[in-house]
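> below are the sequence and a predicted model; questions follow.
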Amino acid sequence: MEIKATVQGDNWGILIHPDWQQNVRDRGLSLAEGFSPALFHAEHYQSEAVKVGDGGRNAAWFIPTSIGPAVLRQYRRGGLVGKFIKSTYVFRGEAQTRSFQEFAIINYLNDAGLTVPKALAAFYQQKGRFCEMALITSLIAETKPLATICQQFIDNKLSPEQAKAYTQIVAQRIRQMHDLDVYHADLNAFNILCTNEPIEAYLIDFDKAERTKLSSNLRQQNLNRLKRSLKKVCGEQSIVFMEQIAEDYALFEDK
């Protein structure tokens, strides 16, 4: 499927989910009137933009939109490179921007029925040979990262039934993602969000994710990434929790 901007301007483009397009039209606005680069900057929302506490490399905010509460995330580099070049990336065409790629994968999974947020809009701003990018996704309310759930398990704050329900649903959602041929590039303890009533798990942050036929080795790499993340955050005691996720993962049959 071709990935092409819905609205374009001088050196920028915005890819918009059909639901938000319809919302804007229902309010009597054209897409050009309803969408601009300002929507992808926290300053536009003034005091209504609230920084996300966990993850996001200090560049994610809870924001209000005409289609409901959402999360704005600006793309930031990590590691050593990020100390020198924080937010610019080589521009290889709009279809190859990380924001447009992530938009496409999230909505592919959402349309397939996986519990992921809806990607509402993706943005890029070209600056010569480089670009800056941002993504707006729907907000999943009343969630806790898997890191918190694991710590509650370690602290004996979950009943055995609750712990089992969490490990089963996390394993099932990861398995469903894999069976849909998506490899998550950063499956860590903060990129799985859990709700309590009902107990559910949502996968987030599909930057650099790939659609590819997953071998058993790639599937295990994803699980190992999550294991390392839980161990880093929650310590050695997280191993029992992760082992249960891995066991539950193996129980779900391929579609």
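Great, that's in hand. All figures in this text were calculated on a predicted structure; none of them were measured in a lab.
> from now on I want contacts and neighbour counts done on CA atoms only, so please keep to that.
Fine.
> roughly how far apart are Asp207 and Arg57?
Counting by C-alpha to C-alpha, to the nearest Å, the gap from Asp207 to Arg57 is 13 Å.
> next one: Ser47
Applying C-alpha to C-alpha to Ser47 and Arg57 gives a distance of 20 Å.
> show me where the stretch 51-200 of the chain has its helices.
Using DSSP state H, counting those that start in this stretch, the helices found in the stretch 51-200 of the chain span residues 79-82, 98-111, 146-154, 160-179.
> count of residues packed around Pro37?
Neighbour count of Pro37, defined by other C-alpha atoms under 10 Å: 16.
> ignore the last one, His178
22.
> so between Ser47 and Arg57, which is more surrounded?
Neighbour tally, Ser47 and Arg57, criterion other C-alpha under 10 Å: the higher count belongs to Arg57, 14 against 9.
> pretty sure that one contacts Arg76?
Yes: between Arg57 and Arg76 there is a contact at 6.7 Å, judged by C-alpha atoms under 8 Å.
> for Ile85, grab the count of nearby residues.
12.
> likewise the one 10 residues further on?
A count of neighbours around Ala95, defined by other C-alpha under 10 Å, yields 16.
> which SS class is the closest residue to it other than its chain neighbours?
Closest residue to Ala95 apart from its sequence neighbours, by C-alpha to C-alpha, 6 or more residues apart in numbering: Ile3 at 5.3 Å. Look at Ile3: counting by DSSP: H, G, I helix; E, B strand; the rest coil, its state is coil.
> against that first model, consider the following:
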Amino acid sequence: MGHISVRQKDDEYFISPDPASPASHSPQLFDVDALRAQGLLDGQATGRAQAYFLRAHGKHLVLRHYRRGGLPRHLSDDRFIWTGLSRSRPWRELAVMARLRALNFFVPVPFLGRVQRQTMTYTADILTERIPGARSMADRVADDASTAIWAKIGRVVRGFHDASAHHPDLNIRNILIDESHEVWLIDWDRGHLRANALLKTRSLARLKRSLDQEPGLTEAFERGWPRLLEAYESGP
């Protein structure tokens, strides 16, 4: 998955894909209140995993705090079992994105992760570079009557699947389209490069469910989903 640089201070770890070095980065990059006080926040996105937009080190970044989903969230909203740094959520996500970018896929540039360990558990955050001018698939297909973007999304998803890349939460909010009409897949938490036929089928089913949950996109879905599947079957 590639090399990860590590800086440790007590039970706090800062991790980053090579060649970026975390040596000079401050914990304040992960402190929303401190960022707000310095005027470095540009806004935030809401959803299952809240994200903040900020400016630092000459970059536009996205900050996301890792939270648990499903039944485990009732036990702890954001605390995970410690099984080693290289098995932590940000380490694995940063490594997957770095590998996908090396393969020329459109995923966010991985920037920096933080892990805060407390004995047998940890909390974590991740920073990635923001994609300029990007809009979610949900927003794009709602405004565009053309089915061309559906076909492109189908081809892009097929390309990821041909590389055995599995996105565990492929939905219309995690697919972005930029100003050049390139299709990006974001939020690679729990993603990996070991997708089999069953996982690929489940990934498409997850995308369809996310569309079914948007009543305002019913007409666009009926028009575009067949094009997406046709393009997916045809390949990149």
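Good, I have the coordinates. From a predicted model like this one, the values you see are computed outputs, not experimental measurements.
> for the residue nearest to Ala95 of the first structure, give me its contacts.
Applying C-alpha atoms under 8 Å, 6 or more residues apart in numbering to Ile3 of the first structure gives the contacts 94-95, 100-101, 104.
> go with 10 Å
15, 94-97, 100-101, 103-104 (C-alpha atoms under 10 Å, 6 or more residues apart in numbering).
> go on, His41 of the first structure?
Per C-alpha under 10 Å, 6+ apart, neighbours of His41 of the first structure: 49, 59, 61, 72-74, 134.
> same check, this time on Glu236 of the first structure
Per C-alpha under 10 Å, 6+ apart, neighbours of Glu236 of the first structure: 154, 228, 230.
> now, which of these sits nearest Ala38 of the first structure?
The closest of these to Ala38 of the first structure turns out to be Leu230 (C-alpha to C-alpha; 36.6 Å).
> burial measure for the closest one, as a count.
Neighbour tally, Leu230 of the first structure, other C-alpha under 10 Å: 25.
> read off where stretch 117-136 of the second structure ends up in the first structure.
Counting by TM-score structural alignment, stretch 117-136 of the second structure falls onto residues 126-145 of the first structure.
> before we move on, back to that, any chance of CSV for the helices of the stretch 51-200 of the first structure, columns distance to Glu236 of the first structure?
Formatted as CSV, the helices of the stretch 51-200 of the first structure follow (distance: least, C-alpha to C-alpha, whole Å):
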stretch, distance to Glu236 of the first structure
helix 79-82, 25
helix 98-111, 32
helix 146-154, 10
helix 160-179, 17
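> mind telling me what Asp248 of the first structure corresponds to in the second structure?
In the second structure, Asp248 of the first structure lands on Ala231 (TM-score structural alignment).
> cool, and Phe190 of the first structure?
Alignment note: Phe190 of the first structure maps to Arg173 in the second structure; criterion TM-score structural alignment.
> find the nearest non-adjacent residue to its match, please.
Nearest one to Arg173 of the second structure, counting by C-alpha to C-alpha, 6+ apart, is Ser136 at 5.4 Å.
> who's in contact with that neighbour?
Residues counted as contacts of Ser136 of the second structure (C-alpha under 10 Å, 6+ apart) are 171-178, 183-185.
> contacting residues around the spatially most central residue of the second structure?
Centroid-nearest residue in the second structure, with C-alpha atoms, centre = their mean: Asp187, separated by 1.1 Å. When contacts are counted by C-alpha under 10 Å, 6+ apart, Asp187 of the second structure touches 49, 64, 93, 97, 107-108, 128, 167-170, 173-175.
> kindly recompute the last result at 7 Å.
Applying C-alpha atoms under 7 Å, 6 or more residues apart in numbering to Asp187 of the second structure gives the contacts Asn174.
> now Leu193 of the first structure
With the criterion set at C-alpha under 7 Å, 6+ apart, Leu193 of the first structure makes contact with 143-146, 201-203.
> now with 8 Å, please.
Going by C-alpha under 8 Å, 6+ apart, Leu193 of the first structure touches 143-146, 201-204.
> distance of the counterpart of Arg194 of the second structure in the first structure relative to Tyr45 of the first structure?
Matched by TM-score structural alignment, Arg194 of the second structure corresponds to Thr212 in the first structure. According to C-alpha to C-alpha, Thr212 of the first structure and Tyr45 of the first structure sit 37 Å apart.
> next: Ile3 of the first structure.
With C-alpha to C-alpha as the criterion, Ile3 of the first structure and Tyr45 of the first structure are 28 Å apart.
> count the neighbours of Ser180 of the second structure for me.
Neighbours of Ser180 of the second structure (other C-alpha under 10 Å): 8.
> now Ser203 of the second structure
21.
> in three-state terms, label the counterpart of it in the first structure for me.
In the first structure, Ser203 of the second structure lines up with Asn222, judged by TM-score structural alignment. Counting by three-state DSSP, the backbone at Asn222 of the first structure sits in helix.
> what about the nearest residue to Asn222 of the first structure once chain neighbours are set aside, how many neighbours?
Ranked by C-alpha to C-alpha, 6+ apart and with sequence neighbours excluded, the top spatial neighbour of Asn222 of the first structure is Leu187, at 6.4 Å. Using other C-alpha under 10 Å, Leu187 of the first structure is surrounded by 24 other residues.
> let me see the contact set for Leu187 of the first structure.
Leu187 of the first structure sits next to 222-223, 225-226 when contact means C-alpha under 8 Å, 6+ apart.
> any idea how far it is from Val81 of the first structure?
Taken as C-alpha to C-alpha, the span from Leu187 of the first structure to Val81 of the first structure is 21 Å.
> cool, thanks, talk later.
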